[in-house]
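>>> the amino acid sequence is not available; the structure is as follows:
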């Protein structure tokens, strides 16, 4: 049995874990929120294009 404390993230869905990692990355690098949102939109469009092109 492990005595390590558990985090609420341990049982979180993968997308929540990724979101937390991305927020941490943006905050620790002091990325301007407006720039981050623009970049996220670019990434979202790219990922959607990849999803639709594989169908």
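That came through, no problem. Not measured: the values here are computed from a predicted model.
>>> make it CA atoms for all contacts and neighbour counts henceforth
Will do.
>>> which helix of this structure spans the most residues?
Ranked by number of residues, the top helix in the chain under DSSP state H is helix 33-53.
>>> can you mark which positions in that helix are buried?
By neighbour count on 16 or more other Cα atoms under 10 Å, the buried set for helix 33-53 is empty.
>>> please state the offset of it from the chain centre?
Centroid separation for helix 33-53 versus its chain: 12 Å, with Cα atoms, centre = their mean, to the nearest Å.
>>> what does it contact?
Helix 33-53 is contacted from outside by residue 26, using Cα atoms under 8 Å, 6 or more residues apart in numbering.
>>> second structure follows, compare the two:
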């Protein structure tokens, strides 16, 4: 599996890293999802600015 991950796209590697960090934290799934909504919104805005 590790070799498969090495060959995976960058966004998949990032997702795996984020999941590992979040699983190590003492935060409820609900709070994680709330935080991810904020992160998604922030990056959606950054993408919109870049595309202008």
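In hand now; what should we look at? Keep in mind that this is a model prediction, so the values were computed, not measured.
>>> let me see the TM-score of these two.
The TM-score (TM-score structural alignment, normalised by the length of structure 2) is 0.85; 50 aligned residues with a Cα RMSD of 1.2 Å.
>>> what's the longest helix of structure 1 aligned against in structure 2?
Per TM-score structural alignment, the counterpart of helix 33-53 of structure 1 in structure 2 is residues 29-49.
>>> superpose on structure 1 and give me the mean offset of the matching stretch.
Its aligned residues in structure 1 lie a mean 0.6 Å from stretch 29-49 of structure 2 after superposition (mean Cα distance after the TM-score superposition for structure 1).
>>> quick one: secondary structure of residue 31 of structure 1?
Assigned by DSSP: H, G, I helix; E, B strand; the rest coil, the conformation of residue 31 of structure 1 is coil.
>>> residues near it, how many?
Using other Cα atoms under 10 Å, residue 31 of structure 1 has 13 neighbouring residues.
>>> so how far is residue 38 of structure 1 from it?
To residue 38 of structure 1, residue 31 of structure 1 is 11 Å away according to Cα to Cα, to the nearest Å.
>>> likewise residue 7 of structure 1?
Separation of residue 7 of structure 1 from residue 38 of structure 1 (Cα to Cα): 31 Å.
>>> what about residue 9 of structure 1, distance to residue 18 of structure 1?
Applying Cα to Cα, the value for residue 9 of structure 1 to residue 18 of structure 1 is 10 Å.
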